[in-house]
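> return atomic coordinates for the entry below.
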Amino acid sequence: MTTENSQKPHDRLAAALATDMEAVSALIRERMASEHAPRIPEVTAHLVGAGGKRLRPMLTLGAATMCGYSGPYHIHLAATVEFIHTATLLHDDVVDESAQRRGRPTANLLWDNQSSVLVGDYLFARSFQLMTEPGSMPVMRILSNAAATIAEGEVLQLTAAQNLSTSEDTYLQVVRGKTAALFSAATEVGGVIADAPEQIVKALYEYGDALGVSFQIVDDLLDYEGQAESTGKNIGDDFRERKLTLPLIKAVALADDAERAFWVRTIEKGKQEDGDLDHALALLNKHGALDATRKDALEWAEKAKNALDVLPPHEIKDMLSDLADYVVARIS
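So this is what the prediction gives:
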């Protein structure tokens, strides 16, 4: 029998928030329904039912609970966060021409690109309806800003992904947009809806931001050294899709002329041949790019934990700290 201490942090968080998470799930099912367009719940249910951890809505519920919130609207905000996340996944899979997510065929493969884009639009619209219901302007500002920042990050990634001059600063800007913005909004609105002091709200924002950055760096690292069974992706997918993520940015910065010519051919021009992935991995290891990326992820996880220092003692605070460790445990 699994003891509480041996459970994964997100499982312990889910257990602590089980009643609220059930309410979130019920609200999601209710609001993703459509009387006139049955494809909407079909497509959404496929993605929602794919076994995601629902980490982002749990962050909202956890932050609100930790700050002593006793009203009903943290449920609406958690559902809002999940709708925004699901909408971005639908759109991302179209942009990336992905065929697999969480080990299952993507919605755009099972239906078509049009369905994925339009259902994603519907979920964005639903998220904006939901975020208005608590009647809080600060909450609406945080979540609507996050939605805009996510879209901006995705567009920036389009222009930066295959440009060898992309710097680590630009990469961080992309990550802060497309991934960390929703993490930080999720935690921040939990504190805001609970009327927590400004210092606490700021700490929750900083925790979510650092956790999101660490989360994405780990994801990018695992693309080069993870296991397909656990990541749901094949090794080197980012290389094949010509995405200039942090490991490649670090290797390109240290490349000699011959190595740079290889990166120009494979990433900028997209002329990839058999054996190129193995050569790319050899260059990443030669320049210590994977180890340097791992170090960055660990540092961001530590920043997330340090941000929690100003919060008073609480069992959920401990779970959030453990969660930061867990995010990087797969690469430690």
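
> can we go C-alpha only for contacts and neighbour counts from here?
OK.

> right, and the helix or strand after the longest helix belonging to the chain?
Longest helix in the chain, counting residues (DSSP state H): helix 198-225. Downstream of helix 198-225, the first helix or strand assigned by DSSP states H and E is helix 228-231.

> from the contact counts, what lies against that following helix?
Contacts defined by 3 or more CA pairs under 8 Å, 6 or more residues apart in numbering; DSSP states H and E place helix 228-231 against no helix or strand at all.

> ok, residues contacting that helix?
Here helix 228-231 makes contact (CA atoms under 8 Å, 6 or more residues apart in numbering) with 102, 103, 222, 234, 235.

> and if we set it to 7 Å?
234, 235 (CA atoms under 7 Å, 6 or more residues apart in numbering).

> same check on stretch 141-149?
So stretch 141-149 is contacted by 177, 181, 182, 185 (CA under 7 Å, 6+ apart).

> now do it: distance to the chain's middle.
A distance of 15 Å separates the centroid of the chain from that of stretch 141-149, by CA atoms, centre = their mean, to the nearest Å.

> in that stretch, what's buried?
Of all the residues in stretch 141-149, those buried under the rule 16 or more other CA atoms under 10 Å are 142, 143, 144, 146, 147, 149.

> report the central residue of this structure.
In the chain, the residue lying closest to the centroid (CA atoms, centre = their mean) is residue 179, at 4.3 Å.

> what number of residues lie near the nearest residue to that residue once chain neighbours are set aside?
The shortest distance from residue 179 to any non-neighbouring residue, by CA to CA, 6 or more residues apart in numbering, is to residue 212 (5.9 Å). Other residues near residue 212 come to 28 when the count uses other CA atoms under 10 Å.

> can you check residue 114 too?
Residue 114 has 12 nearby residues by other CA under 10 Å.

> and this one, so I can compare the two:
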Amino acid sequence: MSAEIVPLRPRDSAPSLAPIMALTAQGMNAVNAVILDRMQSEIPLIPALAGHLIAGGGKRMRPMLTLAGAALCDYHGTRHHKLAAAVEFIHTATLLHDDVVDGSELRRGKAAANLIFGNPATVLVGDFLFTRSFELMVEDGSLKVLKILSGASSVISEGEVDQLTAARQIETSEERYLGIIGSKTAALFAAATRIAAVVAEKGEAEERALEDYGRNLGIAFQLVDDAMDYDSEAFEMGKGKGDDFREGKMTLPVILAYARGTDEEREFWKAAIAGHRTSDDDLAHAVSLIGRHDAVEATRERARHYTQRAINAIACFPASEARSAMAEAAEFAVARRF
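Now for the predicted structure:
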């Protein structure tokens, strides 16, 4: 399989998720049915809390990528429906745990589950969803799929712990930051796309191509998320503006602004990341410094680089509706403002 270079093309209109949503609509109905069925429990709190997040919106990007990858591989079976649901359960479980760790107040524009149901219940229901995901993997019967998804779950946990230990550490490097988002975000994107090639019984080359697509898309997706914390309003992105700032997270916009700043600006960043400058005025000053050094645009430019790598990764597949939809989904991920 030889890959061509597929340039990001200027469009008459903004890139959209509409093509990939249309491509996967029928399959997503089946996936959503699995999700609804498997989040049920005789303990009423479990479906109530899980449903608060699962029914609360979100693009379902990761399970859509599993279905789109299967279409790209010309797979016509149904195994990927349960596996896509497993992917979504892993993602949802990590969101529930993240909100407890971060003390988040908003998730997808609504009150975070931990504020409504409490931290202990939120953590435990996250654990429940993890177990559901592994049940679905075991039911599939493929040790290879189990190895890929369980491995991703382990890497995600490591990435979250690494992010926790890097918080409020002003000297966090860009390299470490990329390692963190490669683990906590991109690992599940990569696994979600790779398993499509496995169920389609494709070769190692196709598996690696889809894994590379997912990994690079996941990095681009998180870079844009981190950029938006400093240039979007809360209602546009479904999270409170400045959350990363107040939590002392060393995301790329901050890393770049700190590196490019004056001595005076660096003193501000040291105090802010340490948790001593977290008022609304401090946030406004942080946003102004990031703007002064073009750190948001520089972050988006890096995201475009990873988006290009994602699109190039699947260029080894024949041109098709699926390949086009996946390329546009990657372009959407880097162009989005929410």
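
> before we move on, the earlier item: which position in structure 2 aligns with the residue nearest to residue 179 of structure 1?
By TM-score structural alignment, residue 212 of structure 1 lines up with residue 218 in structure 2.

> just to check, that match is in contact with residue 189?
Yes. Counting by CA atoms under 7 Å, residue 189 is a contact partner of residue 218 of structure 2 at 5.5 Å.

> picking that back up, so the residue nearest to residue 179 of structure 1 touches residue 183, yeah?
Yes. Counting by CA under 7 Å, residue 183 is a contact partner of residue 212 of structure 1 at 5.6 Å.

> now the helices for the stretch 51-200 of structure 2?
Secondary structure of the stretch 51-200 of structure 2 (DSSP state H, counting those that start in this stretch): helices located at 61-72, 79-102, 113-117, 119-140, 143-166, 174-181, 187-199.

> pull up the aligned stretch in structure 1 for the shortest one.
When structure 1 is aligned by TM-score structural alignment, the counterpart of helix 113-117 of structure 2 is residues 107-111.

> same deal with the second one?
Applying TM-score structural alignment, one finds that helix 79-102 of structure 2 aligns to the residue range 73-96 of structure 1.

> hang on, the earlier thing: now do the longest helix of structure 1: which elements does it pack against?
Here helix 198-225 of structure 1 is seen to pack against helix 181-193, helix 289-307, helix 315-329 when contacts are counted using 3 or more CA pairs under 7 Å, 6 or more residues apart in numbering; DSSP states H and E.

> how about a cut-off of 8 Å?
helix 168-175, helix 181-193, helix 237-240, helix 246-253, helix 289-307, helix 315-329.

> check the mean deviation of it from structure 2.
Compared with structure 2 after fitting, helix 198-225 of structure 1 has a mean deviation of 0.6 Å; criterion: mean CA distance after the TM-score superposition for structure 1.

> now the angle from that helix to helix 246-253?
70 degrees (axes from the mean of the first three to the mean of the last three CA atoms, to 10 degrees).

> if we can go back for a sec, need the buried residues of stretch 141-149 of structure 1 in TSV with distance to residue 308 of structure 1, can you?
Formatted as TSV, those follow (distance: CA to CA, whole Å):
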residue	distance to residue 308 of structure 1
142	20
143	21
144	25
146	21
147	25
149	24
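
> tell me the one of the residues you listed nearest residue 239 of structure 1?
For the buried residues of stretch 141-149 of structure 1, the residue nearest residue 239 of structure 1 by CA to CA is residue 149; the value is 25.3 Å.

> just give me the match in structure 2 for that closest one.
Match for residue 149 of structure 1 (TM-score structural alignment): residue 155.

> circling back: list the buried residues in the longest helix of structure 1.
For helix 198-225 of structure 1, the neighbour count (16+ other CA under 10 Å) marks 200-224 as buried.

> show the contacting residues for the residue mapped onto residue 15 of structure 1 from structure 2.
With TM-score structural alignment as the criterion, residue 15 of structure 1 lines up with residue 22 in structure 2. Not one residue lies near residue 22 of structure 2 by CA under 8 Å, 6+ apart.

> same question, the one 10 residues further on
Shown in contact with residue 32 of structure 2 (CA under 8 Å, 6+ apart): residue 85.

> please pull up the equivalent of it in structure 1.
In structure 1, the residue paired with residue 32 of structure 2 according to TM-score structural alignment is residue 25.

> how far away is its match from residue 52 of structure 1?
12 Å (CA to CA, to the nearest Å).

> run a quick neighbour tally on residue 26 of structure 2.
Neighbour number of residue 26 of structure 2 under other CA under 10 Å is 11.

> doesn't it belong to a helix?
Yes. The assignment for residue 26 of structure 2 by DSSP: H, G, I helix; E, B strand; the rest coil puts it in a helix.

> got a list of what it touches?
Per CA under 8 Å, 6+ apart, neighbours of residue 26 of structure 2: none.

> quick one: map residue 206 of structure 2 onto structure 1.
Residue 206 of structure 2 maps onto residue 200 in structure 1, by TM-score structural alignment.

> repeat that for residue 133 of structure 2.
Looks like residue 133 of structure 2 aligns to residue 127 there (TM-score structural alignment).

> excluding covalently adjacent residues, which one is nearest to that match?
Closest to residue 127 of structure 1 by CA to CA, 6+ apart is residue 80, at 4.7 Å.

> how close does the one you found sit to residue 306 of structure 1?
27 Å.

> which one's more surrounded, those two?
residue 80 (30 against 15).

> who's in contact with that one?
Per CA under 8 Å, 6+ apart, neighbours of residue 80 of structure 1: 126, 127, 128, 130, 131.

> among the residues you listed, who's most crowded?
Top of these by neighbour count (other CA under 10 Å): residue 127, with 26 neighbours.

> pretty sure it contacts residue 83?
Yes. With contacts counted by CA atoms under 8 Å, residue 127 of structure 1 reaches residue 83, the gap being 5.7 Å.

> so which of the helices and strands packed on helix 198-225 of structure 1 is the most packed in?
Highest mean neighbour count of these: helix 181-193, a mean of 29 (counted as mean count of other CA atoms under 10 Å).
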